[in-house]
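Novice: Dropping the sequence and predicted coords here.
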Amino acid sequence: MKINCIIVDDEIHARKILEKYITDIPHVKLIKSCKNALEAMEILRTQTIDAMFLDINMPKLTGLNFLESLKNPPIVVITTAYREYAVDAYELDVIDYLHKPIPFPRFIKAISKIEEKLQIRNNHPLVTQEKTEYTAQNFIFIKADKKTIKLNFEDIKYIEGLGDYIKIHTKSKIIISKLTIKKMVDLLPENRFPRVHKSFIISLDLIDSIEGNQIQIQEQKIPIGQIYRQSFIDLINTFLKK
């Protein structure tokens, strides 16, 4: 899932920090770094923006006043040196409130919240062209244990996220790779490998049963996360209707 975003902040140092953070995350694209709300308004009018990192104290038009003026705002993360505006900001339905100076791990958490919000908004992650190509091939290549390993889709039972690593449970072995679970979402065909929890992707082909908020795949029970539940149910229902 690609995230198109803008920065709106009158402080050049603050913009530079956020610009660096964004360039370090491959699936997040910075469309524009704006020094005021009026500049951002023009970008929002002409381009599709998923998320906006918005400062509060700016000349001419404050961040909160700017946000109040938008009929259909993107997902908003407030970035500010002032804590006292948090209540007002959340009343405007911002998804996160980052206090400057912003540590990179805290910024990553905000990105995760944006991704979850976009998934809910779209019902499920978008299927990219890359996924379509892999679907036709029925395999991908990944790096693991200092080797390049061919991973056949039919062998995957489920994938477990472990921070910056993943544990791939196959029919014959477990593979640990330095990939994030979000990267695997991008690599695998979503119609065969839905993400059902922040820490789990499962093989639709190998589900034995579904009961309540749990999926049974052989001996393993896998939880269904709340924000992924509806998209997973919708996917299952497409088969029930056939």
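Specialist: On my side now, so go ahead. All values derive from a computational prediction rather than experimental measurement.
Novice: all contacts plus neighbour counts: C-alpha atoms, from now on.
Specialist: Fine.
Novice: Run the chain-centre distance for stretch 2-12.
Specialist: Computed by Cα atoms, centre = their mean, to the nearest Å, the chain-centroid distance of stretch 2-12 equals 17 Å.
Novice: Ignore what I typed, I meant stretch 76-93.
Specialist: 21 Å.
Novice: residues in contact with that stretch?
Specialist: Applying Cα atoms under 8 Å, 6 or more residues apart in numbering, the contact partners of stretch 76-93 are 51-57, 64, 67-68, 94-101, 110.
Novice: Structure two is appended below for comparative analysis:
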Amino acid sequence: MMIKCVIIDDEPLAIEIIQTYLERLSDFELSACFTSAVDALTYVQKNKIDLLFLDIEMPLFNGLEFAKTLNYNPAIIMTTAYRDYAVESFELNVVDYLLKPIGFQRFISATSKVIKIISEIPPATEKTDLSNFTGEDEDLWVKVDKKLIRIAINDILYIESLKDYVRVKTKNRELVTYSSLNKILEKLPESKFLRIHKSFIAAVKKIETIEGNRVTIDGKILPLGRIFKEELIKKTQD
């Protein structure tokens, strides 16, 4: 499957460099380039893109604001000359954060992450709405490769959004199924799970540390959105 890309950067030279790098990679197809985020918005909203190379510092409408306005969740690689936006970028669950000038090896590292994420998503023919499946209160049923799989709710560490799919992570395995975080959250006991970020649901009792805009679960650092932090703190004190 070709990964459809769009480059948005107000520097033509930066676009040219990324375009040259993409031409060396067989898995990526460049759909469009824009020097204005405003001009790019309509195109990206109407055409489902797999990957955005998104500059941050742009006139009128910066890359962070652009990412927040999208009506779906493409993979995003931020490209910028500034380190200052790294934390805010990862709060948006970007795949990677590339500092200019971007070297080819660093570019390969970032795009390899995108390939890995997309390869974990089941084919479109396997799409099944998770809300069709119910089970006991202590189980979550997911459909993967035409099989219904039962997951003990107490085993779940966190659930991550992957565009039109979600990844359910337990201590010993991870499963990817066609669903949304909202639909998954409806199936989980409110006392045990909480949305901690636009792209993550966490098992509250599995959270090991809360520090600033991050939490740690089973040694993995996950982003903690500002609007969810207060509710999480309340739950930990119940």
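Specialist: Noted; the coordinates are in hand. Every value quoted in this text rests on a predicted model; they were computed, and no experiment measured them.
Novice: Can you give me the TM-score here?
Specialist: Scored against TM-score structural alignment, normalised by the length of structure 2, the superposed chains reach a TM-score of 0.51; 133 aligned residues with a Cα RMSD of 2.6 Å.
Novice: Restricted to helices, list the contacts of stretch 76-93 of structure 1.
Specialist: 64, 67, 68, 110 (DSSP state H).
Novice: Just give the closest residue to the third one, not the sequence neighbours.
Specialist: The shortest distance from residue 68 of structure 1 to any residue other than its chain neighbours is 7.2 Å, reached at residue 92 (Cα to Cα, 6 or more residues apart in numbering).
Novice: about what we covered before: between the ones in helices among the contacts of stretch 76-93 of structure 1, which is closest to residue 13 of structure 1?
Specialist: residue 110 (19.7 Å; Cα to Cα).
Novice: Now do the closest one against residue 102 of structure 1, distance only.
Specialist: Distance of residue 110 of structure 1 to residue 102 of structure 1, computed by Cα to Cα, to the nearest Å: 11 Å.
Novice: can you pull out the helices in structure 2?
Specialist: Under DSSP H, structure 2 gives helices at 12-23, 37-46, 63-69, 86-91, 104-119, 181-187, 226-237.
Novice: Now render the ones you listed as CSV, adding distance to residue 158 of structure 2 and mean neighbour count.
Specialist: As requested, those are arranged in CSV below (distance: least, Cα to Cα, whole Å; neighbours: other Cα atoms under 10 Å):
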stretch, distance to residue 158 of structure 2, mean neighbour count
helix 12-23, 33, 15
helix 37-46, 29, 16
helix 63-69, 22, 16
helix 86-91, 16, 17
helix 104-119, 16, 14
helix 181-187, 11, 15
helix 226-237, 14, 13
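Novice: burial of residue 28 of structure 2, as a residue count?
Specialist: Residues near residue 28 of structure 2, counting by other Cα atoms under 10 Å, number 18.
Novice: ok now do the closest residue to it other than its chain neighbours, which residues does it touch?
Specialist: Leaving aside its sequence neighbours, residue 28 of structure 2 sits nearest to residue 3 (Cα to Cα, 6+ apart; 4.7 Å). By Cα under 8 Å, 6+ apart, residue 3 of structure 2 lies in contact with 27, 28, 29, 50, 51.
Novice: check contacts around the second one.
Specialist: If a contact means Cα under 8 Å, 6+ apart, then residue 28 of structure 2 has 2, 3, 4, 5, 22 as its contacts.
Novice: The residue positioned nearest the centre of structure 2 and residue 124 of structure 2: what is the separation?
Specialist: Compute the mean C-alpha point of structure 2, and by Cα atoms, centre = their mean the closest residue is residue 93, 4.8 Å away. Plainly put, residue 93 of structure 2 is 23 Å away from residue 124 of structure 2 if you go by Cα to Cα.
Novice: List the buried residues in stretch 24-34 of structure 2.
Specialist: 28, 29, 30, 33, 34 (16 or more other Cα atoms under 10 Å).
Novice: Please pull up the equivalent of residue 76 of structure 1 in structure 2.
Specialist: Residue 76 of structure 1 maps onto residue 76 in structure 2, with residues paired by TM-score structural alignment.
Novice: now stretch 195-202 of structure 1: which residue numbers in structure 2?
Specialist: Under TM-score structural alignment, the alignment places stretch 195-202 of structure 1 onto no residue of structure 2.
Novice: Now find how far off-centre that stretch is within its chain.
Specialist: A distance of 13 Å separates the centroid of the chain from that of stretch 195-202 of structure 1, by Cα atoms, centre = their mean.
Novice: And that stretch, end to end?
Specialist: Start-to-end span of stretch 195-202 of structure 1 (Cα to Cα) is 7 Å.
Novice: returning to that earlier point: and of the contacts of residue 28 of structure 2, the nearest to residue 38 of structure 2?
Specialist: residue 5 (17.2 Å).
Novice: Could you pull up the contacting residues of the closest one?
Specialist: Taking Cα under 8 Å, 6+ apart as the test, what residue 5 of structure 2 contacts is 28, 29, 30, 31, 32, 49, 50, 51, 52, 53.
Novice: Still touching in structure 1? Go through these.
Specialist: Counting by both residues aligned by TM-score structural alignment, their matches' Cα atoms under 8 Å, the contacts of residue 5 of structure 2 that remain in contact in structure 1 are 28, 29, 30, 31, 32, 49, 50, 51, 52, 53.
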